[in-house]
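Enquirer: Fold the following.
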Amino acid sequence: MPAEAMPSREAGNVAVAFSGEGGEGEGGVSVTAAATDAVVYNSALAIAEAHVVAARDAYIAGEHEAAGEMFAHPVSEVLFDLQPVLTAQGVDDFSDLLLDASAAALSGASVEEIAAHTDRIIAALRDASTKAPDDESSSAFVAAGVCADQIERAADMYRIAATSDHYEPYLDGYGFYKAARAAFERSEAAIRSENPDAGVSIEAALHLLAGAYPSALRPSALDADQSALTVAASNVVLSTGDK
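Expert: Predicted coordinates for the structure are as follows:
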């Protein structure tokens, strides 16, 4: 995802700025904040997961070159800058898992092989998540913050995708939507119990995003209501921003 494609913003308590300056990685995560903030740390991992899931689904849909590129993106966009934080938290470098998946996709591996690569990467991401910095946030608060970050990214990427015929922005957004949905499904009960408003706003945003991103393949027309997506994403951010 090109760093210059998106504007700087504050997403709840997740500092995101789409440039490589000021301690920010290209994926838009404050590396400094990730060392102490569980939401920022886990949002960085979710960015990687978003790319991996998008790559897998694009591969299944026949977009092998795009999938190969998507598997590799988190290495440069997230992990390169984040690795010192991961190392400090006791997480081994798993960049090779992504590069191996990328090579497999570009060499025409079977769908089953790509699925296996994806499973290994997600397992590594889940393990890394268990080693997040302890900032005394509840698991529900962290999960809701990750949902907010991914939902806002998905809404932003849809707007960008609608301005051109390029496939990558759409596929990025699709991945962010899928990562948000996965995060919500894993923690839905806890989020709804601790913060009912967040549960409602996340569900509403995911419903809209499901219509905007029906599959990993870009539709012939991107005609979802961008204003509604933006409002829904903003509602999620507002409902999840306070501990």
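
Enquirer: only C-alpha atoms for contact and neighbour calcs from this point on.
Expert: Noted.

Enquirer: element containing the closest residue to Ser43 other than its chain neighbours?
Expert: Spatially, and ignoring its direct neighbours in sequence, Ser43 is nearest to Val146 (5.1 Å; CA to CA, 6 or more residues apart in numbering). Secondary-structure element containing Val146, defined by DSSP states H and E: helix 139-161.

Enquirer: Let's see this one next, to set against the first:
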Amino acid sequence: MSNQKPADGERSRPLRDVAEDATGFGAPEIRMTRDLILNPGAVAAAQGQPDSPYPRSLRYFLTWNGIFLVLVTVLGGFQSQFAALPEPFITWAMQTSGKSRDAFLGDLDQWYSLAAIPVISLFLYLPLAFLFRRWTGSRAAGSGQAFAYVSGWSIYGAAFGLAALFVPAVRAASPVLTVLILAVLFLRMGKGRWWTSGGQALWRFVQLLLGMLIVFVPAVLIVTAITVVGALYGP
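Expert: Purely as a prediction, here's the structure:
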């Protein structure tokens, strides 16, 4: 019997496999997370390339946000936000659904968690993909960059979102923080791709914000409708 010890890479490989199988997050996803924080321009440049070292941006986006929702659920979910709903509405909802206050708020939390990410991300993808495809001249690169951009935003937003669950001041500043994150990512990811001068960067960032705002309103209305109807009439 051979007493030769496996190399470090061979010894650590099973652990990486278990982590990837359990969470969907392996070495490529970790690399993409790191570069979205430290070097987002490299992630944007790799989109649409056959030899990209990163996973497909749609897969990464869904995996990352699934992990984020698990963290939010462990920390108490979104119930603290729903607790601020008007008391007449909660009273009416309890009477209509036949549920207790805690049960109704819990169902709101579950339905919101289920609907928010897929609905809002789909709506946000549409204007981003349209603009990035037009600015880059590449359908594949523009589509990948759209989800990479939203993924980068969600990484930074996750930190502020978790803080907002416990710090009211962060929750109050969330609109300003959101625009700031979008602007920083736009400048870091888009230099030489989406813009080539300061004036062009400003104008195109305004276009991006307007596009996201236009689709965000109906997306939130749809999520709200799904959440309320599901909480009222769901089991």
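
Enquirer: Next, the TM-score between them, please.
Expert: Once the chains are laid over each other, their TM-score by TM-score structural alignment, normalised by the length of structure 2 reads 0.26; 99 aligned residues with a CA RMSD of 5.6 Å.

Enquirer: and the helix holding Val146 of structure 1, which residues are buried?
Expert: For helix 139-161 of structure 1, the neighbour count (16 or more other CA atoms under 10 Å) marks 140-161 as buried.

Enquirer: Okay, and the most centrally placed residue in structure 2 sits in which element?
Expert: Compute the mean C-alpha point of structure 2, and by CA atoms, centre = their mean the closest residue is Ser154, 3.9 Å away. Taking DSSP H and E as the definition, one finds Ser154 of structure 2 inside helix 139-164.

Enquirer: I'd say Ser187 of structure 1 and Ala143 touch.
Expert: Yes - applying CA atoms under 8 Å, one finds Ser187 of structure 1 in contact with Ala143, separated by 6.5 Å.

Enquirer: Give me the distance from the helix or strand containing Val229 of structure 2 to the chain's centre.
Expert: Assessed by DSSP H and E, Val229 of structure 2 sits inside helix 198-233. Between the mean C-alpha location of helix 198-233 of structure 2 and the chain-wide mean there is a distance of 13 Å, by CA atoms, centre = their mean, to the nearest Å.

Enquirer: buried residues in it?
Expert: Neighbour-count burial for helix 198-233 of structure 2, counted by 16+ other CA under 10 Å, picks out 201, 204-205, 208, 211-212, 215-216, 219-220, 223-224, 226-228, 230-232.

Enquirer: the helices in structure 2, which residues?
Expert: 8-23, 27-38, 40-46, 57-74, 79-82, 87-97, 101-136, 139-164, 168-172, 174-190, 198-233 (DSSP state H).

Enquirer: Summarise which helices and strands the fourth one is packed against.
Expert: Just to be clear, that refers to helix 57-74 of structure 2. Other helices and strands packing on helix 57-74 of structure 2, by 3 or more CA pairs under 8 Å, 6 or more residues apart in numbering; DSSP states H and E, are helix 139-164.

Enquirer: What of the second one?
Expert: Taking 3+ CA pairs under 8 Å, 6+ apart as contact, the helices and strands that helix 27-38 of structure 2 lies on are helix 40-46, helix 139-164.

Enquirer: Gln81 of structure 2: which of these is closest?
Expert: Gln81 of structure 2 lies closest, by CA to CA, to one member of the helices and strands packed on helix 27-38 of structure 2: helix 139-164, at 9.9 Å.

Enquirer: What residues of that closest one count as buried?
Expert: For helix 139-164 of structure 2, the buried set under the neighbour-count rule, 16+ other CA under 10 Å, comprises 141-158, 160-162, 164.

Enquirer: where exactly do the helices run in structure 1?
Expert: The residue ranges that make up the helices of structure 1, judged by DSSP H, are 31-34, 38-60, 64-74, 80-88, 95-106, 111-129, 139-161, 167-194, 196-212, 226-240.

Enquirer: Mind listing residues that contact the third one?
Expert: With contact meaning CA atoms under 8 Å, 6 or more residues apart in numbering, helix 64-74 of structure 1 is reached by 1, 27, 47-48, 51-52, 54-56, 58-59, 98-99, 101-106, 108, 168.

Enquirer: Surely Phe104 of structure 2 touches Ala231?
Expert: Yes - in terms of CA under 8 Å, Phe104 of structure 2 counts as a neighbour of Ala231; the distance is 6.2 Å.

Enquirer: So for these two, which residues contact both of them?
Expert: With CA under 8 Å, 6+ apart, Phe104 of structure 2 and Ala231 have common neighbours Ser97.

Enquirer: ok, how many other residues are close to Glu185 of structure 1?
Expert: Glu185 of structure 1 is flanked by 13 other residues according to other CA atoms under 10 Å.

Enquirer: ok, so what distance separates it from Tyr41 of structure 1?
Expert: Shown here: Glu185 of structure 1 relative to Tyr41 of structure 1, a distance of 19 Å by CA to CA, to the nearest Å.

Enquirer: Around the nearest residue to Pro40 of structure 2 once chain neighbours are set aside, how many other residues sit close by?
Expert: Taking CA to CA, 6+ apart, and ignoring the residues beside it in sequence, Pro40 of structure 2 has Met189 as its nearest neighbour in space, at 5.2 Å. If you count neighbours by other CA under 10 Å, Met189 of structure 2 ends up with 24.
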